[in-house]
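Visitor: Sequence first, predicted model second:
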Amino acid sequence: MPTTTSLIAFASLAFAVVLTPGPNMIYMISRAITQGRLAGLIAFSGVAVGFVIFLLCAAFGLTAIVFAVPYAYDVLRLAGAAYIGWLAFEALRPGGKSPFQVRSLPPARPRRLFLTGLVTSLLNPKMAIFYLALLPNFIDPERNVLTQSLVLGSVHIAISITINSMIACAAGSIATFLMARPKWLLAQRWIMGTMLGGLALRMALDGRK
């Protein structure tokens, strides 16, 4: 089992990552706004299954490989920092968009909503980087790596399901509120961009733990 300190630190990081914009959130919110709360929840269920697949891949081999090859760890860590830094730039640059800005999508059946969410999740580099470059930082190689990976990954998935379900249910109201108040929309972008920039900087400067 991970230590209590590692669990709390990882849960805090997972919470911050879940709240940052990305393909998964944008797709879920777009569906919730254009097709209703249920569509948003179905779309996110496909995303969540993608998280489970990433977790199982990491737990049953990828994490061990990262620990066995320090240079691979550093490459992944810096790649993760660069990618999250790019997300921060996209949020902060002039003309950047918020995931709560309304996007018109044609209606889709539940099966397509789920499968598109799953594919979006599996092709999302943010999640691959999260499990490859961030998760290993909170694993003690002296303890059972498989158990720690499964527990920490489950914490991330639980936080993600909770937060995203709440966002899907309130997406329409949030989008209406923000679109009617451009300054709040700008503030939301800057808060997310600043969080991402800080995370990217910390990842780039932190050595292997």
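Guide: Cool, got the structure.
Visitor: can we go C-alpha only for contacts and neighbour counts from here?
Guide: Noted.
Visitor: Need the single longest helix in the chain, by residues.
Guide: helix 145-179 (DSSP state H).
Visitor: Can you name the next helix or strand after it?
Guide: Following helix 145-179 in sequence order, the next helix or strand is helix 182-205 (DSSP states H and E).
Visitor: For the residue nearest to G80 when sequence neighbours are not counted, give its distance to L152.
Guide: Once flanking residues are discounted, G80 sits nearest to I129: 5.5 Å by C-alpha to C-alpha, 6 or more residues apart in numbering. Applying C-alpha to C-alpha, to the nearest Å, the value for I129 to L152 is 15 Å.
Visitor: neighbour count winner among these two?
Guide: More crowded of I129 and L152, by other C-alpha atoms under 10 Å: L152, with 25 against 18.
Visitor: Looks like that one contacts F10 (just checking).
Guide: Yes - assessed by C-alpha atoms under 8 Å, L152 is found in contact with F10 at 7.2 Å.
Visitor: quick one: the residue of the chain most remote from its centre and G61, what's the gap?
Guide: In the chain, counting by C-alpha atoms, centre = their mean, E142 sits farthest out from the average C-alpha position, at 27.7 Å. In this view, E142 and G61 are 16 Å apart by C-alpha to C-alpha.
Visitor: next, the one to line up against it:
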Amino acid sequence: MLTVEQGMAFLGAAMLITLSPGPDNLMVLSLGVARGRRHGMAFGLGCAMGCLSHTLLAAVGVSALLAASVTAFTALKIVGGLYLIWLGSQALRSRGSAPQAAAQGPQATARALFVKGLLVNAINPKVVLFFLAFLPQFIVPANGAIAWQTLQLGLLFTLQAALLFGLLGYFSGYAGQWLMTTPRRAMWLDRIAGTIFVGLGLRLISSR
């Protein structure tokens, strides 16, 4: 089982990353503003559930690497750290973005939007890379059961994403107005997210 310290550290970082402006949460905002909170919540919950597939891939991949070679696991952490730093630099250079209206096109049902969010997230290779980069730094090899630790972390990420995306969809009208009224707010959220990514990347590379 995860230790309390391990779980709390991961949960704090995961929530900050989930809340930072990105394609998923901006789409949740967009759908909520344009089509109503029910549709925004459905798409957001689908995106969150899509994380389960990446959790399974990460659990198998990380465990296999660690079992095969400590050097391979270290290489994964270094590559993952560099990837997180690159994501952070992109966010730090961003000028912010606001949700765009998504009312164009045929009206999809809430169920269809849930499935769309699920598939969009599940088949996104960038999310696979993110999970392989993010989860290992919160794994403690000395505690054993690497796959089980990875599964717990991934499930924790999925649950917090479902909660936050659900709330974001529910309050999408207010959140969308808050971002669109002052675009600089989105820019500063990007700055915060970028700093988090860079810090996590450096921590991952330097950890042993």
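Guide: Great, that's in hand. Please read all numbers here as calculations on a predicted model, not as lab measurements.
Visitor: TM-score them against each other, please.
Guide: Once superposed, the chains reach a TM-score of 0.81 (TM-score structural alignment, normalised by the length of structure 2), with 204 aligned residues with a C-alpha RMSD of 2.6 Å.
Visitor: rewinding a little: tell me the mean distance between the longest helix of structure 1 and structure 2 once they are aligned.
Guide: Aligned to structure 2 and superposed, helix 145-179 of structure 1 gives a mean residue distance of 1.9 Å (mean C-alpha distance after the TM-score superposition for structure 1).
Visitor: Which elements pack onto that helix?
Guide: helix 4-19, helix 23-35, helix 37-57, helix 63-68, helix 182-205 (3 or more C-alpha pairs under 8 Å, 6 or more residues apart in numbering; DSSP states H and E).
Visitor: other SSEs contacting the second one?
Guide: So the one you mean is helix 23-35 of structure 1. helix 37-57, helix 110-122, helix 145-179.
Visitor: Over to the last one?
Guide: On a contact count with 3+ C-alpha pairs under 8 Å, 6+ apart, helix 182-205 of structure 1 meets helix 70-92, helix 145-179.
Visitor: make it 6 Å
Guide: The helices and strands touching helix 182-205 of structure 1, judged by 3 or more C-alpha pairs under 6 Å, 6 or more residues apart in numbering; DSSP states H and E, are helix 70-92.
Visitor: The shortest one too?
Guide: Contacts defined by 3+ C-alpha pairs under 6 Å, 6+ apart place helix 63-68 of structure 1 against no helix or strand at all.
Visitor: how about that helix: buried residues?
Guide: T63, A64, V66, F67 (16 or more other C-alpha atoms under 10 Å).
Visitor: likewise the last one?
Guide: For helix 182-205 of structure 1, the neighbour count (16+ other C-alpha under 10 Å) marks 185-186, 188-190, 192-197, 199-200, 203-204 as buried.
Visitor: Quick one: residues in contact with that helix.
Guide: T20, L78, A81, I84, G85, A88, A91, L92, L178 (C-alpha atoms under 6 Å, 6 or more residues apart in numbering).
Visitor: measure the closest residue to T150 of structure 2 other than its chain neighbours to A42 of structure 2 for me?
Guide: Using C-alpha to C-alpha, 6+ apart and skipping residues adjacent in sequence, the residue nearest T150 of structure 2 is A59, 5.1 Å away. From A59 of structure 2 over to A42 of structure 2 the distance is 27 Å, taken as C-alpha to C-alpha.
Visitor: The two - which one has more neighbours?
Guide: A count of neighbours by other C-alpha under 10 Å puts A42 above the other of A59 of structure 2 and A42, at 28 against 23.
Visitor: so what corresponds to L55 of structure 1 in structure 2?
Guide: L55 of structure 1 maps onto T55 in structure 2 when the alignment is built from TM-score structural alignment.
Visitor: Burial check on that match, number of neighbours?
Guide: T55 of structure 2: 24 neighbours (other C-alpha under 10 Å).
Visitor: and the gap between the residue lying closest to it once chain neighbours are set aside and T195 of structure 2?
Guide: Nearest residue to T55 of structure 2, sequence neighbours excluded (C-alpha to C-alpha, 6+ apart): G154, at 4.9 Å. Distance of G154 of structure 2 to T195 of structure 2, computed by C-alpha to C-alpha: 22 Å.
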